[in-house]
Structures are given as C-alpha cells and as structure tokens.
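Chemist: what follows is a protein structure lacking sequence information:
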C-alpha cells in the first residue's frame, strides 16, 4: 500500500495511473452499429503489431503487445474468446477494437483506438457503439475497460461519456519502452524520459 506523499521512480522506469472502468448493462436498446467493422479472426501477429503501433505506440505509450513473444501474442490473438475488429480506410486497417471474453461473465475492451489520420471525425463514438453492441451480444453481464496516463488524455472522459464508471485505480511502474528499444526514443514525447 502506498503511503501519502511522493515516491521516487527509478531511472529508466516510467509510472502511470491506471483507471479501471465497468459498465454493468448495455445502453437501453442499443441500435445496430453504424460502422462496418471487419472481424479479423486469428490475425497474423506482425499485422496486429503494425496496427497496434500506429494506433497507440507512436503518440502514446502502448507497448505491452510489442514486448510479447510471437508465440504469446499468437496465443491471445488466436483464442476463440478474443475478437479483433478493425475499421478500414482504403483497404488498410486504421481502427482497432479488441474484445476479450476469456474471463467468464465479462467482456474486456482490451484495446480500442484510431490511427491519427482518422481521429477527430466522430468515428470513435461510432466505434464505441459497435464495441458495446458486440461486447454485450454474447450475453455477458458486464463490460470492462482500463486506461492510463500513458494513453490519450481524452480516453478516460470518452469512456465515462460512453457509460463506463470508474471502479478503481492503480499505479503501474514499468521499464521505459523507449529505453530498451521497444519503442523509438521520440515516442510519446509528453512523457519525460529520465535516465
């Protein structure tokens, strides 16, 4: 348990505040999704990593899937209880929605976002409509999502406007992915590198 006050972060590490959110019931009579998101069963890990990087690793500090071995990532992506859907523009995936049903009784919106070229066009709201539709379609009683200070500052308010409610917070301290080559040194310039 952390005590009140300041706590030093070792050089070469970064810290984030993680907020976990939950939605206990789908929005009343959710309409069919407006966006046609292509379901990608059992995607190739290299294809997934490319999309993951473009959506979250360059401007933000998404790195978890980039540190996994190909076998670890393939095991997740090929699990029948993990559903990958993408928003495409000109034949290229530019939006990522990953629904994880591996925990009984819940659907985790594990990853959700748009590449920079599609941001600011209202597509996120429509993607969220699709996420809620597909997430609750399997009859689970809740959906969860988490975000952190490594993510876009609009993510947490967006999830709350979408109907998710914050339920707990954690502090995460990790090896800086820019220091070990997981991400380029200039990724997420709003998060300072120390050491």
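Modeler: Arrived safely. The model shown is predicted, which means the values in this text are computed figures rather than measured ones.
Chemist: rest of the way, CA atoms for contacts and neighbours
Modeler: Fine.
Chemist: secondary structure element for the residue most central in space within the chain, which one?
Modeler: Residue closest to the average C-alpha location in the chain (CA atoms, centre = their mean): residue 111, at 2.5 Å. In this structure, residue 111 sits in strand 107-114 according to DSSP states H and E.
Chemist: so who does residue 77 touch?
Modeler: Contact partners of residue 77, counting by CA atoms under 8 Å, 6 or more residues apart in numbering, are 41, 42, 43, 45, 83, 84.
Chemist: for the nearest residue in space to the residue nearest to the centre of the chain that is not next to it in sequence, helix, strand, or coil?
Modeler: Spatial nearest neighbour of residue 111, excluding adjacent residues (CA to CA, 6 or more residues apart in numbering): residue 98 at 5.1 Å. Recorded secondary structure, residue 98: strand (DSSP: H, G, I helix; E, B strand; the rest coil).
Chemist: cool, the one 4 residues further on as well?
Modeler: Here residue 102 is coil, with the state taken from three-state DSSP.
Chemist: okay but it is in contact with residue 81, surely?
Modeler: Yes - using CA atoms under 8 Å, residue 102 makes contact with residue 81 at a distance of 5.3 Å.
Chemist: how much space between the residue nearest to the centre of the chain and residue 11?
Modeler: Using CA to CA, to the nearest Å, residue 111 is found at 28 Å from residue 11.
Chemist: hmm, back to that, so what's the residue nearest to the centre of the chain up against?
Modeler: By CA under 8 Å, 6+ apart, the residues touching residue 111 are 96, 97, 98, 99.
Chemist: let's bring in a second model and compare:
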C-alpha cells in the first residue's frame, strides 16, 4: 500500500453565521434533500468524488459501510441540480460530546464553478447545528480540492490545529 504525506487542518465553527450566502444565480432548480438509509451503491457513487483526493475511509465491505453510514449519528444530505446529484455532505452528530463533525463534503466535478459549494456548505452548517452542539468541526488536508480550506474559512470556520499524517493512496 502506497502512503501519501499530507497536512491536515482541523477547523471549528461555534455558531451559525448571521447571514447565509445567497442562492447561486444560475437558471437551474436546486434541492438539498435529507437521505435516510441511503442505498450502499448510491453512497459509493457519491463517494467516487473523493478518488482524486485519495478518500479511502469509506472503502469498506457492505456490513462495515452500512454500520458507518446508517448509524444513529450519521446525517446525509444530497444537493440535486435539475434533478441530478450535484454534491453531498455527511455529518456525524453526537459521536463526540457536544460536537458535530462534517465528515464529508463534496461537489461533483461536472457541477464545480457554479457557486454550489457555498450554497451546499450553508446547508451543511445549518444541519450541523440542528442538535445544538457547541461546535461544528471539519478536517481538510492538502490532498483535498484546493478550494476546500479557503471555502471553510470564508464560511466562518477557524483553524484550530494542523498535523502531518500519512494516508493511503487511493488504489482501484
């Protein structure tokens, strides 16, 4: 297994922003829907967005993946643009006391550059505070999309730590 070196930045947000960003000015219908008991195949399709960034934490056998994503603390929402999946996020609400974690956040490649990331992240932030945690946290690393860290900061997240880690390279 090939290992890659990356710098991980942990960020935190302690309250909802005062003003959510405006809806993207695009002539398309946008819907963000909660997904309960997402089919494993559909989740795996959405998760493919992470291949380019070496996401591997959900490359699991069916039973282990189902335990992770169908667990009582997991919250998933999918952004649909004109009916097609354009992005998604996954929250872990309550595994850590008084904290919700934004586990995964992604815009599908064919929908990038339309202003959808800010729109979807605003939904993730609102959903992240639904259970009134004292903090919403997220981690990003230097293998993620280069716009990830600036977007999190623009939306109010503040870095609290950085660390170097070795992570498995995505291999098919």
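Modeler: Sure, I can see it. In this text the structure is predicted, and so the values were computed from the model without any measurement.
Chemist: what's the TM-score for these two chains?
Modeler: Scored against TM-score structural alignment, normalised by the length of the second structure, the superposed chains reach a TM-score of 0.87; 165 aligned residues with a CA RMSD of 2.0 Å.
Chemist: mean per-residue distance, the strand holding residue 111 of the first structure to the second structure?
Modeler: Compared with the second structure after fitting, strand 107-114 of the first structure has a mean deviation of 0.7 Å; criterion: mean CA distance after the TM-score superposition for the first structure.
Chemist: turn the contacts of residue 77 of the first structure into TSV, including distance to residue 154 of the first structure.
Modeler: TSV is the format used below for the contacts of residue 77 of the first structure (distance: CA to CA, whole Å):
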residue	distance to residue 154 of the first structure
41	29
42	30
43	28
45	28
83	24
84	23
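Chemist: so which of these are in strands?
Modeler: 83, 84 (DSSP state E).
Chemist: what separates the lengthiest helix in the second structure from the chain centre, distance-wise?
Modeler: Criterion DSSP state H: the longest helix present in the second structure is helix 116-128. With CA atoms, centre = their mean, to the nearest Å as the basis, helix 116-128 of the second structure stands 9 Å off its chain's centre.
Chemist: average gap between that helix and the first structure?
Modeler: Superposing on the first structure and averaging over aligned pairs (mean CA distance after the TM-score superposition for the first structure), helix 116-128 of the second structure comes out at 0.9 Å.
Chemist: can you check which part of the first structure the helix or strand just after that helix sits on?
Modeler: Once helix 116-128 of the second structure ends, the next helix or strand along the chain (criterion: DSSP H and E) is strand 135-141. With TM-score structural alignment applied, strand 135-141 of the second structure matches the range 142-148 in the first structure.
Chemist: list of residues touching that stretch?
Modeler: 16-26, 105-110, 135-136, 155-156, 164.
Chemist: put the buried members of the residues you listed into a ChimeraX selection.
Modeler: Buried residues among the contacts of stretch 142-148 of the first structure (16 or more other CA atoms under 10 Å), as a ChimeraX selection:
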select :16,18,19,20,21,22,23,26,106,107,108,109,110,135,136,155,156,164
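Chemist: and residue 12 of the second structure, what pairs with it in the first structure?
Modeler: Mapped onto the first structure by TM-score structural alignment, residue 12 of the second structure lines up with residue 22.
Chemist: what residue of the second structure matches up with residue 97 of the first structure?
Modeler: The alignment partner of residue 97 of the first structure in the second structure, by TM-score structural alignment, is residue 89.
Chemist: distance check, its match against residue 163 of the second structure.
Modeler: Distance from residue 89 of the second structure to residue 163 of the second structure, counting by CA to CA: 24 Å.
Chemist: now the match of residue 97 of the first structure. Nearest residue, chain neighbours left out?
Modeler: Residue 89 of the second structure sits nearest to residue 105 (CA to CA, 6+ apart), 4.3 Å away.
Chemist: hmm, residue 79 and that neighbour touching each other?
Modeler: No - look at residue 105 of the second structure against residue 79 with CA under 8 Å: they stay out of range, at 10.8 Å.
Chemist: anything in contact with each of the two?
Modeler: Here residue 105 of the second structure and residue 79 have 87, 88 as joint contacts, going by CA under 8 Å, 6+ apart.
Chemist: on that earlier part again, what lines up with the residue nearest to the centre of the first structure in the second structure?
Modeler: When the second structure is aligned by TM-score structural alignment, residue 111 of the first structure is paired with residue 104.
Chemist: so that match versus residue 91 of the second structure, what's the distance?
Modeler: Residue 104 of the second structure sits 7 Å away from residue 91 of the second structure, going by CA to CA.
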